[in-house]
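J.: test case, fold it:
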Amino acid sequence: MKTFKKIILAIIVIAFTSCVDVVDVEVQDGPTRLVVEASLNWEKGTTGNEQTIRLSESSPFFSTGAITEVTGASVVVTNDTSGDEFVFADQGNGEYLSTTFEPVLGKSYSLRIEHDGEVYTAIETMTPVTDITDIFQKREEGFNDEELEVHIVFTDPEEEGNNYLFKFQREGDLLPGLEVGEDRFLNGNEIDWWYEIEEDEDENIEPFQPGDVLQIEMYGISRPYYDYIKILVEQLGGTSLFDSTPVAVKGNCINETNPENYAFGYFRLTQVVKASYTFVEE
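T.: This is a model prediction of the structure:
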């Protein structure tokens, strides 16, 4: 199990004191694409009726401007079995809201977006998640046996195909930690999944301390989404000066009008369980 300690989102500047010449490098911008944030997450114990889809436009890599929100689009999600349609109303700020969505586990749903004369579609299945049965802390299982780690316990169903996305967000931290679990390594077993934060003085990252509050989310995800998010987590968790340049990862949103002008992002339907844990003195 690998812990992704940080996400590096910085521009690295190298200054050579012996060099006084300025070299201008022209970086070509890629085409502007539609960015689809369509994560329909159904928290256990709720109706899941209120869901939001966000649309924006991609920006150049070195851009420091504000995100360009997309308004005026038509956004509809359809239950492929019943034919029920759920219209996501434009809120005028890039968000599209439905308060009548009806999530059904195991059912296929289709997304249809009409924007700027083009039609984008995607298909995904509402994927269930098991329950978290226990949460506790230890110092023995992590990479550093002197630091605290959190453990979440759950029992994976014997049926094949139960993949997971874990999100760990310590209160006060800017970015969460993300990890993924694959069914073939978990199937049918009681799982003790641990997570720690390793100290990094250069990045001002501290390990867990007594009193820290950690928000935990565990999602049941489809196999296609597992393959997609695993690549993103690996890219974000391993970026350095000498790594290969991360490549754009295509999601499941297809441009039916102009396939070359594909969208970024993913249409996913997941069930999620949430919990909070406060570290204590030992």
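J.: C-alpha from now on. contacts and neighbour counts both.
T.: Fine.
J.: all strands of the stretch 151-282 of the chain, in order?
T.: Counting by DSSP state E, counting those that start in this stretch, the stretch 151-282 of the chain has strands at residues 163-170, 177-181, 190-196, 213-221, 254-255, 264-278.
J.: which positions in the fourth one come out as buried?
T.: When you say that, I think you mean strand 213-221. 213-214, 216-221 (16 or more other CA atoms under 10 Å).
J.: please report how far the residue lying closest to Gln235 once chain neighbours are set aside lies from Tyr96.
T.: Counting by CA to CA, 6 or more residues apart in numbering, Gln235 lies nearest to Pro246, which is 6.2 Å off, once chain neighbours are set aside. From Pro246 across to Tyr96, the span is 29 Å (CA to CA, to the nearest Å).
J.: between these two, point out the one with more neighbours.
T.: Set side by side, Pro246 and Tyr96 show more neighbours around Tyr96, with 24 against 13, by other CA atoms under 10 Å.
J.: to compare with the earlier structure, here is another sequence to fold:
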Amino acid sequence: MSISKYILTIVAIVSAFIFTSCEKEIDVDLKSSEPKLVIEGLIAADSLATVRLTMSKDFSGNNTFDPVLGAIVSVSDDKGNTETLKIDTSGIYKAINLRGVPGRTYNLKVNVDGQQYTASSTMSPHTVKIDSITMYYIPLFKYAFPMIHFQDPKGSKNYYRELLYINGKRKKMEEDATDTDDREGFYLSRIIPAYKENGSDEDPIKKGDTITVEHQLLDKGAYTFFETLGRIGNSQTNPTNNIVGGALGYFSAYTFDRKTVIADWPE
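T.: Below is the predicted model of the structure:
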């Protein structure tokens, strides 16, 4: 992957601005005319495993997604620990005891009406810390984007994804996972694009806002899902996932770091 994936130029930002910003929260199911199970499985370092199950809808359907009830969902690790997840009042299947441990491989099993789906994801043994966050002012937009700075570890190819929170609320963004294909072991800077919402004239980031970035270190399977999700746009294909059995979605075991700054920049 080229260096432009790490340090965006103004040209790249202007080009990206022509695309609609949307929450890629498995709206890939719109590419499937026949309803399919959609799995969103997560286990972060020192966090409980969670799995969200919904059914895909045709493109012409409404944009509400009811949880799939009555599924048997379990997560196990390579140390012999396993737990059957329980559904909560929000429709999310959650573990009570099983937490993510760096370096372990996790296996997901989902059984819905006798059909089994499986996935595996390995959590990195380390966390890549955010060294700092600066605000990158863009005259075209008249506000600044957050830019994270971090040291990529030597000796392994790594895969990253970021989430952005503005005043505690997650910002809708285009998915943009990246790897260290030609930057392994480098000190890296990465802009987190924050575009205006559809139909809104309000700047998404203002001076004085509290900006939090979550910097995730993924395995290759989860990275491939998010990277292809970011590239497919409105094509009639679904992103490459790591789930066996025909479901859409992904399963990701990951480490992460978060850092918060107050937005400010010279103009």
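J.: mind putting the strands of the stretch 151-282 of structure 1 into CSV with distance to Ser74 of structure 1?
T.: Compiled in CSV, the strands of the stretch 151-282 of structure 1 are given as follows (distance: least, CA to CA, whole Å):
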stretch, distance to Ser74 of structure 1
strand 163-170, 29
strand 177-181, 31
strand 190-196, 40
strand 213-221, 26
strand 254-255, 14
strand 264-278, 15
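J.: minimum distance to Arg139 of structure 1: which of these has it?
T.: For the strands of the stretch 151-282 of structure 1, the distance to Arg139 of structure 1 is smallest for strand 190-196, at 9.3 Å, taking CA to CA.
J.: excluding its backbone neighbours, what's nearest the residue nearest the centre of structure 1?
T.: Among the residues of structure 1, the one closest to the centroid is Ile229, at 6.7 Å (CA atoms, centre = their mean). Spatial nearest neighbour of Ile229 of structure 1, excluding adjacent residues (CA to CA, 6+ apart): Val180 at 7.9 Å.
J.: wait, isn't that neighbour in contact with Tyr226?
T.: Yes - at 7.3 Å, Val180 of structure 1 and Tyr226 qualify as touching, with contact defined as CA atoms under 8 Å.
J.: what touches both of these two?
T.: By CA atoms under 8 Å, 6 or more residues apart in numbering, Val180 of structure 1 and Tyr226 have these common neighbours: 163-165.
J.: list the contacts for the equivalent of Asp264 of structure 2 over in structure 1?
T.: Alignment note: Asp264 of structure 2 maps to Val280 in structure 1; criterion TM-score structural alignment. For Val280 of structure 1, the contact set (CA under 8 Å, 6+ apart) comprises 210-211.
J.: one step back: what distance do you get for the residue nearest to the centre of structure 1 to Ser222 of structure 1?
T.: In this structure, Ile229 of structure 1 and Ser222 of structure 1 are 11 Å apart, going by CA to CA.
J.: any residues in contact with both of the two?
T.: Contacts common to Ile229 of structure 1 and Ser222, judged by CA under 8 Å, 6+ apart, are absent.
J.: what about Val11 of structure 2, which helix or strand?
T.: Using DSSP states H and E, Val11 of structure 2 maps to helix 10-17.
J.: now do the buried residues in that helix.
T.: Neighbour count says helix 10-17 of structure 2 has Ile13 buried, by 16+ other CA under 10 Å.
J.: swap in stretch 87-107 of structure 1?
T.: 87-90, 94-98, 101-104.
J.: residues in contact with it?
T.: Stretch 87-107 of structure 1 is contacted by residues 42, 47-56, 69-77, 79-81, 86, 125-128 when judged by CA under 8 Å, 6+ apart.
J.: buried only: go through those for me.
T.: Neighbour counting over these (16+ other CA under 10 Å) leaves 42, 48, 50-56, 69-71, 73-77, 79, 86, 125-128 as the buried ones.
J.: Lys2 of structure 1 and Ser63 of structure 1, how far apart?
T.: With CA to CA as the criterion, Lys2 of structure 1 and Ser63 of structure 1 are 32 Å apart.
J.: also Ser276 of structure 1?
T.: For Ser276 of structure 1, the distance to Ser63 of structure 1 (CA to CA) stands at 36 Å.
J.: next one: Lys107 of structure 1
T.: Distance of Lys107 of structure 1 to Ser63 of structure 1, computed by CA to CA: 40 Å.
J.: and what of Lys250 of structure 1?
T.: For Lys250 of structure 1, the distance to Ser63 of structure 1 - CA to CA - is 21 Å.
J.: Asn187 of structure 1 now?
T.: 44 Å.
J.: between those two, who's got more neighbours?
T.: Per other CA under 10 Å, whichever of Asn187 of structure 1 and Ser63 has more neighbours is Asn187, with 18 against 9.
J.: any idea what the more buried one aligns with in structure 2?
T.: Aligning on TM-score structural alignment places Asn187 of structure 1 opposite Glu184 in structure 2.
J.: kindly state which residue of structure 1 is aligned to Tyr250 of structure 2.
T.: By TM-score structural alignment, Tyr250 of structure 2 lines up with Tyr266.
J.: so stretch 98-113 of structure 1 corresponds to what in structure 2?
T.: With TM-score structural alignment applied, stretch 98-113 of structure 1 matches the range 95-110 in structure 2.
J.: and the matching stretch, end to end?
T.: Start and end residues of stretch 95-110 of structure 2 are separated by 14 Å (CA to CA).
J.: helices of the stretch 101-250 of structure 1, residue ranges please.
T.: 223-237 (DSSP state H, counting those that start in this stretch).
J.: report the contact partners of the match of Asn187 of structure 1.
T.: By CA under 8 Å, 6+ apart, the residues touching Glu184 of structure 2 are 152-158.
J.: just the buried members of those?
T.: Buried subset of these (neighbour count, 16+ other CA under 10 Å): 152-153, 157-158.
J.: mind putting these into CSV with distance to Thr134 of structure 2?
T.: As requested, the buried ones among the contacts of Glu184 of structure 2 are exported to CSV (distance: CA to CA, whole Å):
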residue, distance to Thr134 of structure 2
Asp152, 18
Pro153, 21
Lys157, 25
Asn158, 22
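J.: since that was my last question, I'll sign off now.
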